[in-house]
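Student: okay, sequence plus prediction incoming.
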Amino acid sequence: MTPSILAPYLELPSRDLAATKRFFHAVFGWQFTDYGDAYTAFDSNYNLGGFYLADKVSHTSSGACLIVLYSKHLESTRQKVIDSGGLISVDIFTFPGGRRFQFTEPGGSELAVWTDQ
């Protein structure tokens, strides 16, 4: 039997779904479909998932999993994050295999962006 490869469906908390949607659309071009007032699904060309309304958010300081997105243009993506209301939580650093930074989106959850360039 050949094992199936499944793409993950990620669900992240947000304290402010409208701000989260505006941010990810502006920075990454994601499209959203709302399912009521407390959930919105996203569809980027590479990822599927959603954001749900919650008081608690996903942050590495509390032991949460870090979602890492890829960008060919790390510095310009970093600037878009800032310009769109995101806060840089860990600035650009080098690691074996590339460079990355971490940010908190306006709904409160922390993610990262990396590049191999």
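Tutor: Sure thing, it's come through. What you see is a predicted model, and the numbers here were worked out from it, not measured in a lab. Numbering: from 1, shown residues only.
Student: rest of the way, CA atoms for contacts and neighbours
Tutor: Noted.
Student: ok, then the element right after the lengthiest strand in the chain?
Tutor: Scanning the chain for the longest strand, with DSSP state E as the assignment, gives strand 87-95. As assigned by DSSP states H and E, the chain's next helix or strand after strand 87-95 is strand 98-104.
Student: and whatever helix or strand comes next after that following strand, how far out from the chain's middle?
Tutor: Next along the chain after strand 98-104, taking DSSP H and E as the criterion, comes strand 110-115. Distance, stretch centre to chain centre, for strand 110-115: 7 Å (C-alpha atoms, centre = their mean, to the nearest Å).
Student: what residues does strand 110-115 touch?
Tutor: Under the contact criterion C-alpha atoms under 8 Å, 6 or more residues apart in numbering, strand 110-115 has outside partners 58-60, 66-74, 89, 98-105.
Student: make it 6 Å
Tutor: The contact list for strand 110-115 (C-alpha atoms under 6 Å, 6 or more residues apart in numbering) reads 59, 66-72, 98-104.
Student: another one to put next to it:
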Amino acid sequence: MREDGKLDYLELPGGELDAVKTFYGAAFGWTFQDYGPSYAAFDEGLDGGFDADLEAATKPLPVLFAHDLEAMAARVEAAGGRIVKPIFAFPGGRRFHFRDPAGNELAVWSET
């Protein structure tokens, strides 16, 4: 059930939708519902947080989860993503950042 004040949706620039859908499908197994020629929706779960370091957090940063971070980094690259911050440790685990075909920066994290 949806609740007032809860994060409910994340909308990102898509650029060339076919390339973006192919990338997220290959890297993460996402599926899409097309709504006309210029919009593709996904339903893949969502939590969130705020980063007080304004140097590091100048734009929204969607963060995905992976049990095997190295394997996921390889999948991202094989699907056409570009790693922009290699795997590093942070309080709570490890993560890497990448850019998708539309230029959006995302991160993938793991507890180990």
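Tutor: Sure thing, it's come through. As the structure is a prediction and not an experimental result, all values here were calculated from the model.
Student: TM-score for this pair?
Tutor: The TM-score (TM-score structural alignment, normalised by the length of structure 2) is 0.82; 101 aligned residues with a C-alpha RMSD of 2.0 Å.
Student: just the helices in structure 1 please.
Tutor: For structure 1, the helices defined by DSSP state H occupy 17-28, 74-83.
Student: please identify which of these is closest to Gln117 of structure 1.
Tutor: helix 74-83 (8.4 Å; C-alpha to C-alpha).
Student: pretty sure Ala27 of structure 2 contacts Glu77?
Tutor: No - contact criterion C-alpha atoms under 6 Å: Ala27 of structure 2 and Glu77 do not qualify, at 8.2 Å.
Student: of these two, who's got more company?
Tutor: Ala27 (19 against 16; other C-alpha atoms under 10 Å).
Student: tell me the spacing between that one and Ala19 of structure 2.
Tutor: Using C-alpha to C-alpha, to the nearest Å, Ala27 of structure 2 is found at 12 Å from Ala19 of structure 2.
Student: what of Phe98 of structure 2?
Tutor: Going from Phe98 of structure 2 to Ala19 of structure 2 by C-alpha to C-alpha gives 15 Å.
Student: what's the answer for Leu12 of structure 2, then?
Tutor: Taking C-alpha to C-alpha as the measure, Leu12 of structure 2 falls 14 Å from Ala19 of structure 2.
Student: more neighbours: which of these two?
Tutor: Using other C-alpha under 10 Å as the criterion, Leu12 of structure 2 and Ala19 rank with Ala19 on top: 16 against 10.
Student: which position in structure 1 aligns with that one?
Tutor: If you follow Ala19 of structure 2 across to structure 1 using TM-score structural alignment, you land on Ala19.
Student: which residues sit in contact with its match?
Tutor: Residues near Ala19 of structure 1 by C-alpha under 6 Å, 6+ apart: Pro106.
Student: need the contact list for Ile83 of structure 2.
Tutor: For Ile83 of structure 2, the contact set (C-alpha under 6 Å, 6+ apart) comprises His97, Phe98.
Student: right, I'll call it a day here.
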